[in-house]
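>>> Here is a sequence with its predicted model. Questions after.
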Amino acid sequence: MTKPPLTIYLAAPRGFCAGVDRAIKIVEMALSKWGAPVYVRHEIVHNKYVVDDLKAKGAIFVEELSDCPDDRPVIFSAHGVPKSVPQAAQAREMIFVDATCPLVSKVHIEAQRHAENGLQMIMIGHAGHPETIGTMGQLPEGEVLLVETVEDVAKVEVRDPSKLAFVTQTTLSVDDTTDIVAALQARFPAIVGPHKEDICYATTNRQEAVKAMAPKAEAMLVVGAPNSSNSRRLVEVGSRAGCAYSQLVQRASDIDWRALGDIKTLGITAGASAPEVLIEEVIQAFEDRFDVTRELVETAVENVEFKVPRVLREPA
């Protein structure tokens, strides 16, 4: 039986960003340097496949520092942690390695600098997301106020409208954030913004690739985890950019074949913490059912690389 034809548009860039790449490398190098087990506070990145792979190598994932013994190294996830966490690790004389993405650390430094200048902070982000918790935890309680929507901007109560600054979670939708920033500037004309956009280059690049791909595709699949903010934003961007069916899948086994029906064109991308092996697994599932032609939709070339912390580059 001949297979029906299917054109797969493959977004580029997609998948791992430099911050995720570095965080995974940090866990692997820590295991190599200190042996197993190495403890990791919170999922190192939001992807079950990656986390399970590191567990198999000897990493133990916990939610709090109190779950870690004093005598084993602990790694802080790529999303960043409140300032109190490394302080507690230091007080316990633990070996710890901070895998916070350097672009998230940049936002932390920004928040600190604004606070030193006497400004109260407004953070654009998602409540409960580890990155938001980490950034808000850089300053004392009440110094960082969270807004998630344009509606929140109208309700937020500030100490002094003339002494405000804002920062942004790095994995948000570029378009949504633009509207929230505009609302902040309209209500608080004196508000100080970041020197350079807080939304990271990888988030922006992946969203731009989806915008270029979505109008051509009858359906789009984003390979990523349900707790991955940047993956969920890609699904939303796909829908808004004109793709009638835009869905998140963790693995090939999540594909809803009935919903896809007899499509002729499909877009595939992946969130910043999804490994290429999972993207290939999804493509293979389509190649089993369709006569697939692959077409790359490339909107940017990424060559960013972040160094791992010095403690891991030094011999044990």
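Received it, and whenever you're ready, just let me know what you need. This is a predicted model, so every value here is computed, not measured.

>>> From now on I want contacts and neighbour counts done on CA atoms only, so please keep to that.
Fine.

>>> Can you list the buried residues in the longest helix that the chain contains?
Counting by DSSP state H, the longest helix found in the chain is helix 18-34. For helix 18-34, the neighbour count (16 or more other Cα atoms under 10 Å) marks 18-28, 30-31 as buried.

>>> which helices and strands does it pack with?
strand 38-41, helix 48-57, helix 310-313 (3 or more Cα pairs under 8 Å, 6 or more residues apart in numbering; DSSP states H and E).

>>> and those as CSV, adding mean neighbour count?
Below are the helices and strands packed on helix 18-34 laid out as CSV (neighbours: other Cα atoms under 10 Å):
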stretch, mean neighbour count
strand 38-41, 24
helix 48-57, 16
helix 310-313, 12
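
>>> and here's the other structure:
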Amino acid sequence: MTEKPMPPLKIYLAAPRGFCAGVDRAIKIVEMALEKWGAPVYVRHEIVHNKYVVDELRDKGAIFVEELDECPLDRPVIFSAHGVPKSVPEAAAARQMLYVDATCPLVSKVHIEAERHHANGLQMVMIGHAGHPETIGTMGQLPPGEVLLVETPADVAGLSPRDAGRLAYITQTTLSVDDTLEIVQALNARFPDIIGPHKEDICYATTNRQEAVKAVAPKVDALLVIGAPNSSNSRRLVEVGARAGCAYSQLVQRAVEIDWRALDGITALGITAGASAPQVLIDEVIDAFRTRYDVTVEVVETAQENVEFKVPRVLRESAA
């Protein structure tokens, strides 16, 4: 009996996708710390929002904790790529702990911006998601009450600043470019004197991945975004796909999570990955489709990335 031929499927692979320079650097920091100081090395919060990456580092000797007081004083501690409130390194220094800050340099840039505006007597408005580690870290750079959080254009109407003429705004680096623009327009309409960043706070990687999804979405019946449910930039990619005309978008961490019934009958599929998803998971998902479909892959590239961030000097110095 002849085997039934597999249905054809065209996969449009978004580029750029997956790891960004900040994630790459953060993972490298944990690996180099383990090489330099041996296991265990403690990491405050998930180094990046990806279970596969966290589990791999855990297997190598990293111990993930939520708070500093869960770390022994005699082992190194690393702060995650999302950034931490100023109180965290201050507490680590007070306890004479050896700590390494893996905050993404583009997040640190927003921290510096907030401090500069604060020094000039301005109150900050932060566009971000409440409870996200990056938002907590950025708001924690300044004293309580100095940063007002807005999540939607509607939130702008409810703001009660100290002085409407002395405001500046900053944003979380992993937001939807389009949603943020709407909030910025609402801020400018209500506070005409508000000062914005010289250059968009949303990072290059977030912007590039969203642009690639916009290019893929009109071509496909469904979009798969490989990323973690707690990854802000991955969740934004699902939203961007839906908004750009893709009828069905799905967020999956691994191939085992794919909802095959929802994809029944598709002939064209878009695949992308959030900035903390490694290439191995993208390959795993494509391989899963090859077992069910006669797959052809076309890369849709909208930008090229060649950004690289140095790791902190303490890790570049030899152990001696």
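Great, that's in hand. In this text, all values refer to a predicted model and were calculated from it rather than measured experimentally.

>>> For the two chains, what TM-score is obtained?
Put the two chains on top of each other and the TM-score (TM-score structural alignment, normalised by the length of the first structure) is 1.00; 316 aligned residues with a Cα RMSD of 0.3 Å.

>>> Of the helices and strands packed on helix 18-34 of the first structure, which is nearest Val156 of the first structure?
Val156 of the first structure sits nearest to strand 38-41 of all those, at 31.5 Å, using Cα to Cα.

>>> I would like the residues contacting the closest one, please.
Residues from elsewhere that reach strand 38-41 of the first structure (Cα atoms under 8 Å, 6 or more residues apart in numbering): 27, 30-31, 58-65, 68, 72-77.

>>> swap the cut-off to 10 Å and go again
27-28, 30-32, 54-55, 57-69, 72-77, 81, 85, 96-99 (Cα atoms under 10 Å, 6 or more residues apart in numbering).

>>> Which ones among those map onto helices?
Among these, DSSP H puts 27-28, 30-32, 54-55, 57, 85 in helices.

>>> Output the residues you listed in CSV, with distance to Lys3 of the first structure appended to each entry.
Formatted as CSV, those follow (distance: Cα to Cα, whole Å):
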residue, distance to Lys3 of the first structure
Val27, 43
Glu28, 42
Ala30, 47
Leu31, 46
Ser32, 47
Leu54, 38
Lys55, 39
Lys57, 40
Val85, 55
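
>>> of all these, which comes closest to Met136 of the first structure?
Among these, Val85 lies closest to Met136 of the first structure (Cα to Cα), at 12.8 Å.

>>> Count the residues that sit near that closest one.
18 (other Cα atoms under 10 Å).

>>> for Arg92 of the first structure, same thing?
Using other Cα under 10 Å, Arg92 of the first structure has 12 neighbouring residues.

>>> In the second structure, what residue corresponds to it?
Alignment note (TM-score structural alignment): Arg92 of the first structure maps to Arg95 of the second structure.

>>> Please give me every residue in contact with that match.
Counted by Cα under 10 Å, 6+ apart, Arg95 of the second structure has contacts 68-69, 73, 89.

>>> at 8 Å what do you get?
Leu73.

>>> Quick check: it vs Val77 of the second structure, distance?
Between Arg95 of the second structure and Val77 of the second structure the distance, using Cα to Cα, to the nearest Å, works out to 12 Å.

>>> do Val297 of the second structure as well
According to Cα to Cα, Val297 of the second structure and Val77 of the second structure sit 42 Å apart.

>>> One more: Leu315 of the second structure?
From Leu315 of the second structure across to Val77 of the second structure, the span is 13 Å (Cα to Cα).

>>> what does Arg261 of the second structure give?
Counting by Cα to Cα, the gap from Arg261 of the second structure to Val77 of the second structure is 44 Å.
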